[in-house]
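1. Prediction below, plus the sequence it came from.
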Amino acid sequence: MYLIAGLGNPGPEYAATRHNAGFMVVDRLAEELGARYWKNEGGALTAKVLYKGQELVLAKPQSFMNTSGGPVKSLMSAYGLKPDQLIVVHDELDIPAGTIRVKLGGGHAGHNGLRSICDKLATRDWLRVRIGIGRPPGRTPVADFVLAAPKKEQAEELAAAVDEGAKAVLSLIDNGLEKTQQAFN
């Protein structure tokens, strides 16, 4: 079993923002894998699906980005999962818009959702699918940039990265970290 936690903020005002890239990937996976029912569980919206005989729990924490660790830890405890059964999907400023990277472990690079998960799990050793959103232009504050919906060309880049992110999550399950990194990084 894997827990696939997409990071984002709940509510329609955040739905199309860069910071919700993780939610977008989880929604894409739910669509592709035929998730039919979402429920509130452990502070997150969850849907269970089968993928090649493997049970996946798709999750969108509803506690807002900065406190994502609580719902992630709650779900891991409820399902008896270890950190190597967790895949977190999130936006990443330090990766060019429209691209993705996959890795195991690492720091939080100032990302408050990752910081919260690191703190609650007391480890950094879990798989990550990082959706590149690039850096804000000029002097645009980071918070304003990540909480804004991208315009036409940037929206197309984000949509392409979301598609690749969903493929990378399934590749991690099918092929493991090294082959997935070779294919997507």
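-> Perfect, I can see it now.
2. hey, let's count contacts and neighbours off CA atoms from now on
-> Fine.
3. Nearest residue to the middle of the chain?
-> Taking CA atoms, centre = their mean, the centroid of the chain lies closest to V89, which sits 1.8 Å from it.
4. which residues does it contact?
-> Applying CA atoms under 8 Å, 6 or more residues apart in numbering to V89 gives the contacts 4-7, 21-23, 25, 128-131, 165.
5. Neighbour count and distance to L104 added to the residues you listed, as TSV?
-> Shown next, in TSV, are those (neighbours: other CA atoms under 10 Å; distance: CA to CA, whole Å):
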residue	neighbour count	distance to L104
I4	26	14
A5	28	15
G6	27	16
L7	30	17
A21	30	19
G22	28	17
F23	26	20
V25	29	18
R128	25	6
V129	28	9
R130	25	11
I131	33	14
G165	30	15
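6. And here is the other one:
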Amino acid sequence: MIKLVVGLGNPGRQYENTRHNAGFLFLDDLAAAWGCSWVSEPRFEGWLAEGGMASVRVMLLKPETFMNRSGQSVGKVARYYKLQPEEILVVHDELDFNVGVARLKKDGGHAGHNGLRDIIAHLGSNAFYRLRIGIGRPAAGRPVAEYVLSAPAKKELEMMRDAFEYCSGFMRQIVTGDMASVMSQLNAGAPKTNEINC
């Protein structure tokens, strides 16, 4: 079962709607759907919300440490609540997927994503689940850092939010540990619309 869902992003108003904050945006939508309230938790260096689904207690976490140090916050929560890596789902932006594409996977490397790199270092394991939200790659010649830290176009944001909504429909199965079923559906690429492949 999943007991902690982590959304990756950067704190601060200037980063709120940027591509790199896809994880934060997803968790904000999920918390709203679940009726959860965010509470600042300095001891965990993040914002926590708590809800329940299918009789399972689920914590939502948005680290306030900035992306490159996300593992500090995740590690503190995991140690305090004695969570195993397999009980953690990390939601993050994915350059290698087109906008609106999302995939669920377990373990693997960080593929250059500094948030994942730091989480792996602080957990001492890569055996957590990842929900990867596609943001696409920048045009040739545009620096990746500039691209991920900028806001997507209105249409792109709509596509991302459609993907959030669609993926949220799998959360009950994810939380209860029915990962094989979710992966077979979500990763098969069945589109919700002609534009969203999630």
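-> Structure received. These numbers were taken from a predicted model, which means no experiment stands behind them.
7. coming back round to it: out of the contacts of V89 of the first structure, which are inside strands?
-> I4, A5, G6, R128, V129, R130, I131 (DSSP state E).
8. Turn the residues you listed into a markdown table, including distance to P61 of the first structure.
-> Shown next, in a markdown table, are those (distance: CA to CA, whole Å):
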| residue | distance to P61 of the first structure |
| --- | --- |
| I4 | 11 |
| A5 | 7 |
| G6 | 8 |
| R128 | 16 |
| V129 | 16 |
| R130 | 17 |
| I131 | 17 |
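9. What's the first helix or strand after the top helix by length along the second structure?
-> Secondary structure assigned by DSSP state H gives helix 154-168 as the longest helix of the second structure. Proceeding N to C from helix 154-168 of the second structure, the next assigned helix or strand is helix 171-175, under DSSP states H and E.
10. what's the mean distance for that next one versus the first structure?
-> With mean CA distance after the TM-score superposition for the first structure, helix 171-175 of the second structure departs from the first structure by a mean of 2.6 Å once superposed.
11. Quick check: buried residues in that helix?
-> M171, R172, Q173, I174, V175 (16 or more other CA atoms under 10 Å).
12. From the contact counts, what lies against the longest helix of the second structure?
-> Helices and strands touching helix 154-168 of the second structure, by 3 or more CA pairs under 8 Å, 6 or more residues apart in numbering; DSSP states H and E, are helix 22-34, strand 129-134.
13. What residues in the second structure pair up with the helix or strand hosting V72 of the first structure?
-> Per DSSP H and E: V72 of the first structure is located in helix 69-79. Aligned using TM-score structural alignment, helix 69-79 of the first structure spans residues 71-81 in the second structure.
14. Show me the contact partners of that stretch.
-> Contacts for stretch 71-81 of the second structure (CA under 8 Å, 6+ apart): 6, 43-46, 61, 63-65, 84-85, 115-116, 118-123.
15. how big's the offset between the helix holding V72 of the first structure and the second structure?
-> Mean deviation for helix 69-79 of the first structure: 0.5 Å (mean CA distance after the TM-score superposition for the first structure).
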